[in-house]
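# would you be able to build a 3D model of this:
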Amino acid sequence: MATSHLPSFRRRALSLSSFNVPRRYHTPIFLLQGLCLAPAAVGFFHQLSRAWYPPLYDPTHLFHVKSTPLIYYVSMLWCLLVGYWSSILTTSMARRWLYRYQVTNVMLRLLVLTGVNWLGSYWIYRSYGPDQPIWIWMTISGLLLLANVSKLMWTTAIDPKYQSKFASPSPINSLNSLKKTSQDIHYRSTVVRVLVLPLMVVLFITMFAMLFQVAHMRQTAAPTHMQVDAKPHPAFSHQPGNTRVMVFVLSAWTPKSYEKRRVFRETTMQLIADADPNVTFHVEFVIGQPPTEQVRATMNAKIEQEIAEFNDLKILDTSDKYEDLSEKVYTAMEWMDQYQFDYLMKTDDDIFIRWDTISKELRAMGKQQRYWQGLAYWNIPPIRDARNKNSEMDYTLPIFPPYTAGALYILSRDVVRLIAGVGGPRLFVKNEDQNLGIWLFPFNIRPIHDRRIQQIDACEEDMIAKHFGDFDEPGAIGGTMYDMINNLRQGRKMCEGFRVNVCAMCYPCHGKATNWREWNFACNDIKGVTLLNPPKLTIID
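From the prediction side, this is the model:
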């Protein structure tokens, strides 16, 4: 027989515990066999450390990690299964190779097999990411299961010569069928004992653990707008169950803004008393640090008196310059993110707001998630003319993501957390309304278009935000905030006496003196405002 010329260690039956190789090869073979366990061992202790000390954020510090200690413990079972099957595959392949090749050749093959195991495990880990521990090790174990089954099928069906060395030799041809049956039984028994049984045990434990996890999360999970790490705000402490709306009004250190805050309090804020009793608004004016020492010296005494009298003005540790509006808005959201509330509303100190209408709509809508309402714009390119105060040279892409006008927009609590409650770098452009769209674009959150919010000198009876900015001449829009509050208090139409011949954006223009289409705008009831004839798009390198 051909095997009679093999060395004695080749002729003896090989076991999983010993390869029957010359003594000088014992240590190298043992080390090569043990290297196959490295990915499973590293994974096991990594999952153990995460189970004991669960991370709060992923390595980018951008997103919350969703895996719980129970998930990490279950993934440890899959790591053990991966180590067991890696050992079985490496041992069985070493046995087969030792039957056919020289020991040094077998050691090289084992080294290659170990390298493939390591690289494959690392690639799968990188593909899934750090917050999918069970899927990572289930995938690796699935590939090892396929490799073990393929190896058994190969050695049983395609390589009978290798299998025959484990069977008792017989010269009687009539026993061939019995040998074949014995080999099939041995093959099936090996599959069940080595592969199926361990897999079924781990699968059942995983299934029951995940069912328990789902039941536990249903019992303990709180809505996103009720952040467990946020603290109650004193303004909402006596209104349990109410819809809580935090409002920040963007203002400045200038004498003109000081006067606007006074008018804002005496006019539009008076409508808060008419709001739905189940909706609570808390209003804070927001300013930054004085832009110059001259401004500080001129306005500081007035600002301090204003804070002492009204206690509704917050001075943030950020710039108060016009070109830094985006940073001021972001800092305001960071400050408000520490509190519990249901909605955040942002507006300016020259906007007349229908608090009564907004409160009724919020009450009817209830608490929402991923909610963003405002006068929406889409496919708007940056202004590249440096002479324009709203020009944008730092934003390199040809168009802005969808955004809402800064006159007024409403965000649900979870959206504020996505903007200001997670780590990571932030891009700041000059205009804060466009910056909001940039921040929310990666989360695939799109604004709900509301044409009732206007920034031009138009007036419509159903508006919820009317702009009272500077229009160069006194009485340009037909009245003041005092006139508008008086109209409402005396039962007149809100826009009586105001300039109504200007066609408000996205409203019908029949019978109006102006038409927003002539201003190169187009409107979509869902998407909002865009340009009728957009200019040539530009990209800044």
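# every contact and neighbour count from this point should use C-alpha atoms.
Will do.
# let me see the ranges of the helices in the stretch 401-541 of the chain.
413-420, 432-440, 481-489 (DSSP state H, counting those that start in this stretch).
# what's the answer for the stretch 101-250 of the chain, then?
According to DSSP H, counting those that start in this stretch, the helices that the stretch 101-250 of the chain contains are 103-128, 133-153, 160-164, 176-190, 197-220.
# what's the closest of those to residue 452?
Ranking those by distance to residue 452, with C-alpha to C-alpha as the measure, places helix 197-220 first at 38.7 Å.
# that closest one packs against which elements?
Helix 197-220 is packed against helix 69-100, with contacts defined by 3 or more C-alpha pairs under 8 Å, 6 or more residues apart in numbering; DSSP states H and E.
# now show me the structure for the sequence below, then we'll compare the two:
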Amino acid sequence: MLLYPNACLHFLRLACRRWSRLLLIITLVCPCFLILLFLGKLEEGFSYFLPLLISSPSHPSSTVALPHPLPPLLISPSNACSNSPFFLILVTSTPSHLNRRDAIRQSWGRLSTSLTLFLMGVPESQDEKAALVQEAGFHGDIIQAAFADTYRNLTVKTLVGLTWAVENCQNAKFLLKTDDDVFVNTPSLSDFLRVQKGPLYLGRIHWHVKPIRETYSRHYTSKDEYAGDYFPPYCSGTGYILSQEAAVLILQEQGRVPLLSLEDVYVGILASYAGIYPQHSARIAGSMMIPHQECCYRTMYTSHQVTPQGMSEAWAMLSKTEKEWCLGALLRCRISGTW
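Just a heads-up that it's a prediction; the model follows:
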């Protein structure tokens, strides 16, 4: 008569042990999973599987086809790459942002192994036009083409810069496209890029993004421009890196889709046609503004929404002789960052 209760009791004990082990595993694994997810390390790992979903890149030709005619250059620093910089930084700016450009010139844009150039269109004001010509003559770091300097022309601005780079700065192994309110840790980024190989398209990946169909939005994309329900994975336009080979392959794919005003999305679409997959980096902030602290600027490759004064202060932090001990900085800075 006691066999049945004893068997039930034994079964319950075994079940409790198994559930305790499972609960222990969940207790240990879930926090690690959440930490890796927040850091972006899971995205980094997942991005390595994208080559299984995208065809291999073709070999670049010696010339770049331009199905979308680009506006002619008005200002071109033709001898800017004479010193063969290791990597070229293309900063999208507007003519009125002189204080931002000067802050970059006096901080992270000074690294000797890189070259920083500013991409602009034509301002409406005659005074700004004259001031820009004078600025270009003094600094020799401005690329300007004959198009209106507006948000909707950001894609044209970027294509002008990339095309200029592959035609005039072929010795630069890598190109960084960024904005004039982004702080770039050029020393750390330079060290990182020195060990990179092959076609590279690196940044903070946006996954599974739907086109905005509301006409009132500045991010509006019509069905004629892009008919798909989702954009392919692409890197945030606040800062992404292309190897020279990847830039050539991407530019060759123009004309496969209509020109989009969403510059980072358009580059991502061209990359997918070229068979180049984006790679995610947890140290590229995307649209995140990290805390104004030494450890954060030393740990991250980029930070968004940095003021001109903040640029100078951040560069001074990086240049300090005595370095702060930055244990767990990536996690702390991303937790404290604002989007």
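# about what we covered before: in TSV: the helices of the stretch 101-250 of structure 1, plus distance to residue 355 of structure 1 and mean neighbour count.
Compiled in TSV, the helices of the stretch 101-250 of structure 1 are given as follows (distance: least, C-alpha to C-alpha, whole Å; neighbours: other C-alpha atoms under 10 Å):
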stretch	distance to residue 355 of structure 1	mean neighbour count
helix 103-128	47	16
helix 133-153	48	18
helix 160-164	84	13
helix 176-190	74	14
helix 197-220	34	12
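# out of the ones you listed, nearest to residue 302 of structure 1?
Among the helices of the stretch 101-250 of structure 1, the nearest to residue 302 of structure 1 by C-alpha to C-alpha is helix 197-220 (48.6 Å).
# with distance to residue 86 of structure 1 as extra columns, can I get the helices of the stretch 401-541 of structure 1 in a markdown table?
A markdown table is the format used below for the helices of the stretch 401-541 of structure 1 (distance: least, C-alpha to C-alpha, whole Å):
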| stretch | distance to residue 86 of structure 1 |
| --- | --- |
| helix 413-420 | 42 |
| helix 432-440 | 44 |
| helix 481-489 | 76 |
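# dump those into TSV; add mean neighbour count as well.
Written out in TSV, the entries for the helices of the stretch 401-541 of structure 1 read as follows (neighbours: other C-alpha atoms under 10 Å):
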stretch	mean neighbour count
helix 413-420	21
helix 432-440	22
helix 481-489	17
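# rewinding a little: now the helices of the stretch 101-250 of structure 1 in TSV, with distance to residue 9 of structure 1?
Conversion of the helices of the stretch 101-250 of structure 1 to TSV gives the following (distance: least, C-alpha to C-alpha, whole Å):
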stretch	distance to residue 9 of structure 1
helix 103-128	11
helix 133-153	23
helix 160-164	15
helix 176-190	23
helix 197-220	32
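# for residue 370 of structure 1, find the nearest of these.
Going through the helices of the stretch 101-250 of structure 1 one by one, with C-alpha to C-alpha as the measure, helix 197-220 comes closest at 20.1 Å.
# matching residues in structure 2 for the closest one?
Equivalent residues of helix 197-220 of structure 1 are lacking entirely in structure 2, counting by TM-score structural alignment.
# got a list of contacts for stretch 34-49 of structure 1?
The list of residues contacting stretch 34-49 of structure 1 from outside it, by C-alpha atoms under 8 Å, 6 or more residues apart in numbering, reads 72-73, 75-76, 79-80, 82-83, 86-87, 90, 114, 117-118, 121, 133.
# find me the equivalent region of it in structure 2.
Mapped onto structure 2 with TM-score structural alignment as the criterion, stretch 34-49 of structure 1 occupies no residues.
# in that stretch, what's buried?
Within stretch 34-49 of structure 1, the residues that qualify as buried by neighbour count (16 or more other C-alpha atoms under 10 Å) are 34-37, 39-41, 43-44, 47-48.
# what's the answer for stretch 221-234 of structure 2, then?
Of all the residues in stretch 221-234 of structure 2, those buried under the rule 16+ other C-alpha under 10 Å are 221, 226, 231-234.
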